[in-house]
Every structure is written in structure tokens, then in C-alpha cells.
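**Q** Sequence plus predicted model, see below.
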Amino acid sequence: MCGRFDQSQTARHYANVFGWTDAVFDSESGPTTNAAPGTYRPVLHVQDGEHRVDDVFWSYRPRWAEGKIPITINARLEKLGSSYWSRLLKNGRGIVPAEGWYEWTGEKGHKQPWHIHRKDHEPLFLLALANFGPFEENRAEAGFVLVTDDASGGMLDIHDRRPVVMNAEDAALWLSPALTPQQALELARHAAVAAESFDWYKVSKKVNNASADGPQIARPLDDQDDEA
């Protein structure tokens, strides 16, 4: 799964790196090294032919599912073809840019956080699904989820699932309205950045606190004064 991510550059920086110098912004979110569910984060998407960067609530549940299905923050790639996700797969594809994400290992109460990132330190473009419409009863109606897949290779010793990350070119194709849902699903299955392109290191347990922020919590543990 992916329960936190490092989005420590500005939304405008990520849009420029993505090649969207013409993007329309409706984003006031500042950079954070510890983006948590239940917060608004910038999401890249295409709407009415425009390249847009909008702040979207990280957590999703459609209004009809209240009391039936829990609010979720991730969507399993193998389940994107289901009726639950079909509308968002057709009209709600997005990209969440980031520097990395966090996973935890160890026993409950003693879990160690890790920062996972590209070896070349290029930005990550995480596949997302979102309802970009307004909410009427609760914020999760108009939220987003990150698409996850089975981890592979050496990443299994960190976590058994990971967000689907694409290079900028494939991520732009994921956003294209010309892509059918089935084509988008096939792209997600076959164009993800390979596990061997990632590296990871231990970080301070300060990241366990969702309100903690600042560049120090994303640094390798060996570069920090303590683990608290």
C-alpha cells in the first residue's frame, strides 16, 4: 500500500518537469515531505482539453457507498476493471507527482519507516483515480486514491505492494482522454517503472506522526541526530 508520500516540491515545479508549462492551477497546497491521507494534495489531470493541477482530498468513497464500503486511500490495480472503479477509470485518471513514498517494516509498536525513491532521484509520477467533481455530503466524495500493484524483486522485503509509478511520457498517456479504460488498464499493467529502478533507506520515526513535516524527516536516518 501507500499511506504517506514525499511531495517536497511545489505543484508548479512538478507541472513544469512534466512539460505542462500551460497548466491551469487551482492549487494552494504547499510542499510537504509527509503527505498524509485526509489532506488536499495537487493532482495533475486533463479536463475539457485543459492541463489542470487541482488540490484534491486524499481519500475516496462515493456517496452511494457510505455505510457499505470503507473510505479508501489506494485502489488495487487488479480490481480497476470492477464496476466500483469503472467511472473513475474512464473519466477520473490523474497523476500525483512526488519525490518518494514511505513504507514501514517491523512489529506493531516498533515499526521502522523507509523512504522509497528512484535511484536517479527523478520525480515519481504516481497513478491516481479521482472524482474531480464537487462533494455534497462529505469530502471523500470528491477525493483521490493511488493505484497500487504487487511489489516485485527486492522490494518484497519492504512491503508486498507499491504505488504504480510511470515515467513522464507514459504518465501523460495515462491522462489522455483518447485512451479507453481498457487501454489505460493495459498501460498501468505493463508500463510501470521497474522495481530495480528504486532505492530506499531508513528515516526517522518522526514520520509516524502525520503532522510532522520538514526536510529532516525525509533524510537517511544516519544523517539525523536521533530516531525520535
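**A** That came in fine, so what should we check first?

**Q** When you work out contacts or count neighbours from here on, use the C-alpha atoms and nothing else.
**A** Will do.

**Q** count of residues packed around the residue nearest to Val46 when sequence neighbours are not counted?
**A** Leaving out its chain neighbours, the residue that sits closest to Val46 by Cα to Cα, 6 or more residues apart in numbering is Arg52, at 5.8 Å. As a burial measure, Arg52 scores 22 neighbours (other Cα atoms under 10 Å).

**Q** Second structure for comparison follows:
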Amino acid sequence: MCGRLSQYSGIHDFVAALSMPNALANSVGELPLDRYNVAPTTQVALLHLQGDLLHADMVRWGWRPHWAKDRAAPINARVEKVAHGPFFRAIWPHRAITPIDNWFEWVDEGGPKKQPYLIRQRGGAPILCAAIGHLPDADEGPAEDDGFVIITADSTGGMVDIHDRRPVVLTPELAREWLDPATPKERAEQMLLFEGKPSESFEWFKVDINVGNTRNKGPNLINPI
């Protein structure tokens, strides 16, 4: 995880799920995002705090430090290493939430192609994924090295049959604490390691193999088969 996701709700739906009273600076737009097959390296709606304002911005999915230009930019960061390794040191303090409707994983079931599965929260509520990044500055505008990664942890329970890793998903209360710059880094790490939502909070089902082609964009991609 996580290599493909959906953001089809509107940004105000995601903000409502976050239950955050801060004023919103929205550069994403008012309409539903209607993105059912979002791939790495593309722009993804992200929520982050700057001062007292909650910002909704489109940010590139993937980031690498300036000294790592010889490798592809990761799209995910392992929770076991993200707080202490040198690779993400520059962005570890810059916390964000990637709000999504679902994500996809592929399973080898012996057929000619791997079978994609859609994973979503039971009840269909938005999923609040912990993320870090080099984030847009409202005073300076977007920068060339803006980008973010989603933080992942080991899967437990039944989800391990789908994939051995999954995003760290926070409750709205924890997501607000995660975004708060006043939250100490040590507390932020503990949240990621021990307080993410368990596998029992999610459900998953098979979807059309056409989700594997990023040129396919329609809402039919999220229907169970």
C-alpha cells in the first residue's frame, strides 16, 4: 500500500468528516472531486494547517529529498522508520491528512492478471490517512519540490490477505491532533504506531480489472463484482 486511491467526494465532505472548526482556505474547488482512479505522481487533495487556517490544496503524490535525485520519489513511508530515518527527516514535522474515499490493492489469485480489491471504511465514511510532506506555503505559493507521502503500517487481521501494508488511518479526533503543530513529535509518532484504526474498521471486495489502467476514470471502477 498504497498505490492507487479514490477521491470522489467534495472537499467540504472531507472537511466535515474531520470536524475541524478552523476557517478553510480552499484551493481545491467547491465541486465533488470525481476522481475514482488516482495514481502516484498526480495531484491529490490534501488538508494541512498553516497558522489558524485549515488549507485544502492539490499536492503531488510522491516526495524525495534534494540529495536523492537518483531514485524514484516514494509515495509511502513506513511508520516504523519515518520518524527517525534520514530520508524523511526534512518533512517529518510537516503533517497533513490525505482524505480519501477508498484505496485499491491487487492480489495474485492465479489468473492471467492480478485481481484488484477496493478497500473502504465500513459505513462509507471518508478515510483520514496520516501524511507528511513538503507542503504549499500560502504566502509563497506552490514550489517545485512540493509533495507528500502517505504513512503505512503492517496490516493485521483479515486485511493481510489483501496486502501486508495499509495506510495509517486516524479517527477525526486523532486527525485533528495530528494536524496541530503544537502536538509534540513524540506524541505524533505514538499515534501512528499504536492508535491507527484497526482492520476491523474496513471492508473490501473485488472490482473490475480495468482499474489497473490509469486511463480508466469512471465511477464503475468502484462497483463490486
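**A** Arrived safely, thanks for sending. Everything quoted here is computed from the prediction, not taken from an experiment.

**Q** overall similarity of the pair, as a TM-score.
**A** Remark: TM-score between the superposed chains equals 0.90 [TM-score structural alignment, normalised by the length of the second structure]; 215 aligned residues with a Cα RMSD of 1.7 Å.

**Q** returning to what we had before: list the contacts for the alignment partner in the second structure of the residue nearest to Val46 of the first structure?
**A** In the second structure, the residue paired with Arg52 of the first structure according to TM-score structural alignment is His55. Each residue near His55 of the second structure by Cα atoms under 8 Å, 6 or more residues apart in numbering is listed here: 24-27, 46-49.

**Q** same deal with Val43 of the first structure?
**A** Val43 of the first structure is in contact with 53-56, 94-97, counting by Cα under 8 Å, 6+ apart.

**Q** rerun at 7 Å
**A** Residues counted as contacts of Val43 of the first structure (Cα atoms under 7 Å, 6 or more residues apart in numbering) are 53-56, 94-96.

**Q** Where helices are concerned, which of these count?
**A** Among those, none falls in helices (DSSP state H).

**Q** Gly38 of the first structure: which of those is nearest?
**A** Using Cα to Cα, Val56 comes nearest to Gly38 of the first structure of those, at 9.8 Å.

**Q** Could I get the contacting residues of that closest one?
**A** Contacts here follow Cα under 7 Å, 6+ apart; on that basis Val56 of the first structure touches 40-43, 143-144.

**Q** rerun at 6 Å
**A** 40-41, 143 (Cα atoms under 6 Å, 6 or more residues apart in numbering).

**Q** Report the separation between it and Gly3 of the first structure.
**A** Val56 of the first structure sits 16 Å away from Gly3 of the first structure, going by Cα to Cα, to the nearest Å.

**Q** where do the strands sit along the first structure?
**A** Taking DSSP state E, the strands of the first structure run over residues 5-7, 24-26, 32-35, 40-47, 50-58, 74-76, 93-98, 100-105, 112-118, 124-130, 143-150, 161-163, 165-166, 198-202.

**Q** Just put the ones you listed in TSV and tack on distance to Arg219 of the first structure.
**A** As requested, those are exported to TSV (distance: least, Cα to Cα, whole Å):
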stretch	distance to Arg219 of the first structure
strand 5-7	11
strand 24-26	30
strand 32-35	10
strand 40-47	22
strand 50-58	24
strand 74-76	25
strand 93-98	15
strand 100-105	12
strand 112-118	8
strand 124-130	17
strand 143-150	24
strand 161-163	20
strand 165-166	21
strand 198-202	8
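
**Q** Of all the ones you listed, which one is nearest Arg189 of the first structure?
**A** Between Arg189 of the first structure and the strands of the first structure, the tightest spacing by Cα to Cα is seen for strand 143-150, at 8.6 Å.

**Q** Would you mind getting the angle between that closest one and strand 124-130?
**A** Compare the direction of strand 143-150 of the first structure with that of strand 124-130 by axes from the mean of the first three to the mean of the last three Cα atoms, to 10 degrees and you get 120 degrees.

**Q** start and end residues in the second structure for strand 143-150 of the first structure, please.
**A** The aligned range for strand 143-150 of the first structure in the second structure is 147-154, by TM-score structural alignment.
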